[in-house]
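Asks: take a look and give me a structure for this.
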Amino acid sequence: MYLLKQNVAIKIVAILAIFTLLSVGASNKTLAASLADGEYSINYSVLRADSDSASMADGYFKKPAKLIVENGVHKVQVGISTSAITEFKVGGANVTEISKSGESSVVQFNVSSLNSPTAGEIHVIVEDQNYDHWYTIRFDFDESTANALSSQTTSTASDATNTTSDTETAASSTAKETTTEKVENPRTSDMSDITIYTVLMIVSVGIIVISIVNRKKLAK
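Replies: Okay, here's the model as predicted:
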């Protein structure tokens, strides 16, 4: 009888833990799905074509990306730190190059959904090593890390197209904003991790307490 009660109690604790974890995940998705029109910074990973493992190309894409939401359309701007990527396609179409400076460049492309990875193709050429290959990669954007960029930053970036001085101001403002967002981005994730660890701790303590109580009763 005692063992039966113990098993029932353990199942109840486990069910409560599962519901709590599901609630955390659902709240994060709801937050991401409610993105209004505007500009956001968002973290992402570059995955292999056939698995969720990080692609070797991941290190050549700068983080975070810039997400632009307008009338339900999602566009992202990502930075590339190498000129070895000579061609870049998403959905069979070439991405739009926003800017280029030396080895680095910024490109833009549409994303049909942030809930699933976006496939793309890159052409990598390293002439001095006689290296020439096409690779299929996937961009996995983490919706829970989306943070709105300030209207001041957006305005400054827009005015930057008029004069060189404005361009420098916009770059400085964007860099500061990006730094701020990088500090703030993990907060949502950290809160989720804290909740998960708390639930796991409660489950562990509950199981230990039940086991101790059961042993004492059996000893009697």
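
Asks: drop to CA atoms for contacts and neighbour counts, all remaining ones
Replies: Will do.

Asks: which residue ranges form the strands in the protein?
Replies: Per DSSP state E, the chain carries strands over the ranges 38-42, 44-48, 61-70, 73-80, 85-90, 93-94, 96-101, 104-111, 118-126, 131-141, 147-148.

Asks: who wins for proximity to Glu168 among these?
Replies: Evaluated over the strands of the chain, closeness to Glu168 peaks at strand 96-101, with 13.6 Å, by C-alpha to C-alpha.

Asks: run the chain-centre distance for that closest one.
Replies: Centroid displacement of strand 96-101 relative to its chain, using C-alpha atoms, centre = their mean, to the nearest Å, is 23 Å.

Asks: what's the answer for stretch 31-45, then?
Replies: 10 Å.

Asks: list of residues touching stretch 199-213?
Replies: Defining contact as C-alpha atoms under 8 Å, 6 or more residues apart in numbering, one finds that stretch 199-213 is touched by Gln6, Ala9, Ile10, Val13, Ala14, Ala17, Thr20, Leu21.

Asks: ok, 6 Å please
Replies: Ala17 (C-alpha atoms under 6 Å, 6 or more residues apart in numbering).

Asks: quick one: buried residues of that stretch?
Replies: By 16 or more other C-alpha atoms under 10 Å, the buried positions in stretch 199-213 come out as Val199, Leu200, Val203, Ile207, Ile210.

Asks: one more to put side by side:
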Amino acid sequence: MNMVMNRFEQFSFKRAFVALIMTALVFALMAPLSAKAAAADGTYNVDYTVLKDQTNETSRLDSYLTKPAQVTVANGKNVVRLTVKSSNLITAFKVEQNGVLQDATVVSTNTANNTRVVEFEVADLNAKVNAYAEITIPVIGYTGKYDVQLQFDEI
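Replies: This next block holds a predicted model:
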């Protein structure tokens, strides 16, 4: 009887050991597949959504920005350019940089089309980017202040 139990214990141990090794091997092989590689240097058109603060719901501000964004990747840095529509109504547009909201750099302004192009650096395009905007409509005496997040699609 003792000999039969010994064989059974050896068989169970071997089986458990093989199962453990196989599981570890599967996870080791899958890990590189789940990590997102950095995009190659270049310029990309990337769709994005402006989300209401701390939600996955589209913000009203989304309609004031054209799609797609232009993303330039160079030496590991991501520089995003957005075109702001109704530029005269968007009195402030800030993006979080190193934990602080900073004015996005105005690259160009087109008064005839009432647009402006702004740019800012984004460390991680896979993460939501905190932003802030003010919309002022003097005719109706409206000023809206919007804390939002920018969610970029994959390159």
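
Asks: thinking again about what came up before, any chance of the strands of the first structure in a markdown table, plus mean neighbour count?
Replies: Shown next, in a markdown table, are those (neighbours: other C-alpha atoms under 10 Å):
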| stretch | mean neighbour count |
| --- | --- |
| strand 38-42 | 22 |
| strand 44-48 | 21 |
| strand 61-70 | 20 |
| strand 73-80 | 18 |
| strand 85-90 | 16 |
| strand 93-94 | 14 |
| strand 96-101 | 12 |
| strand 104-111 | 18 |
| strand 118-126 | 18 |
| strand 131-141 | 17 |
| strand 147-148 | 20 |
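
Asks: where is the longest helix in the first structure?
Replies: Across the first structure, the helix with the greatest residue count (assigned by DSSP state H) is helix 186-219.

Asks: and it, how far from the chain's centre?
Replies: 28 Å.

Asks: stretch 117-131 of the second structure too?
Replies: How far stretch 117-131 of the second structure lies from its chain's middle: 7 Å, per C-alpha atoms, centre = their mean.

Asks: for stretch 116-130 of the second structure, same thing?
Replies: 8 Å.

Asks: corresponding residues in the first structure for that stretch?
Replies: The aligned range for stretch 116-130 of the second structure in the first structure is 105-119, by TM-score structural alignment.

Asks: what sits against the closest residue to Ser116 of the first structure other than its chain neighbours?
Replies: Counting by C-alpha to C-alpha, 6 or more residues apart in numbering, Ser116 of the first structure lies nearest to Asp140, which is 6.8 Å off, once chain neighbours are set aside. By C-alpha under 6 Å, 6+ apart, the residues touching Asp140 of the first structure are Tyr44, Ser45, Pro117.

Asks: let's have the buried residues of stretch 199-213 of the first structure in JSON lines, adding distance to Thr86 of the first structure.
Replies: What follows is those, written out as JSON lines (distance: C-alpha to C-alpha, whole Å):
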{"residue": "Val199", "distance to Thr86 of the first structure": "48"}
{"residue": "Leu200", "distance to Thr86 of the first structure": "47"}
{"residue": "Val203", "distance to Thr86 of the first structure": "52"}
{"residue": "Ile207", "distance to Thr86 of the first structure": "57"}
{"residue": "Ile210", "distance to Thr86 of the first structure": "62"}
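
Asks: show me which of those is closest to Asp50 of the first structure.
Replies: Taking C-alpha to C-alpha as the measure, Asp50 of the first structure sits nearest to Leu200 out of those, at 31.9 Å.

Asks: could you check which residue of the second structure pairs with the closest one?
Replies: Matched across to the second structure, Leu200 of the first structure finds no residue, judged by TM-score structural alignment.

Asks: ok, Leu200 of the first structure to Val24 of the first structure distance?
Replies: 13 Å (C-alpha to C-alpha, to the nearest Å).

Asks: for Leu31 of the first structure, same thing?
Replies: 11 Å.

Asks: now swap in Ile208 of the first structure and tell me
Replies: Relative to Val24 of the first structure, Ile208 of the first structure is positioned 25 Å away (C-alpha to C-alpha).

Asks: next one: Tyr197 of the first structure
Replies: 12 Å.

Asks: which residue of those two possesses the greater neighbour count?
Replies: Val24 (15 against 12; other C-alpha atoms under 10 Å).

Asks: skipping its backbone neighbours, what lies nearest the more buried one in space?
Replies: Ser192 (6.5 Å).

Asks: ditto for Glu87 of the first structure
Replies: Nearest non-adjacent residue to Glu87 of the first structure, counting by C-alpha to C-alpha, 6+ apart: His123, 4.9 Å away.

Asks: quick one: contacts for the one you found?
Replies: With the criterion set at C-alpha under 6 Å, 6+ apart, His123 of the first structure makes contact with Ile85, Thr86, Glu87, His133, Trp134.

Asks: and if we set it to 10 Å?
Replies: By C-alpha atoms under 10 Å, 6 or more residues apart in numbering, the contact set of His123 of the first structure is Ala84, Ile85, Thr86, Glu87, Phe88, Lys89, Asp132, His133, Trp134, Tyr135, Thr136.

Asks: alright, calling it a day.
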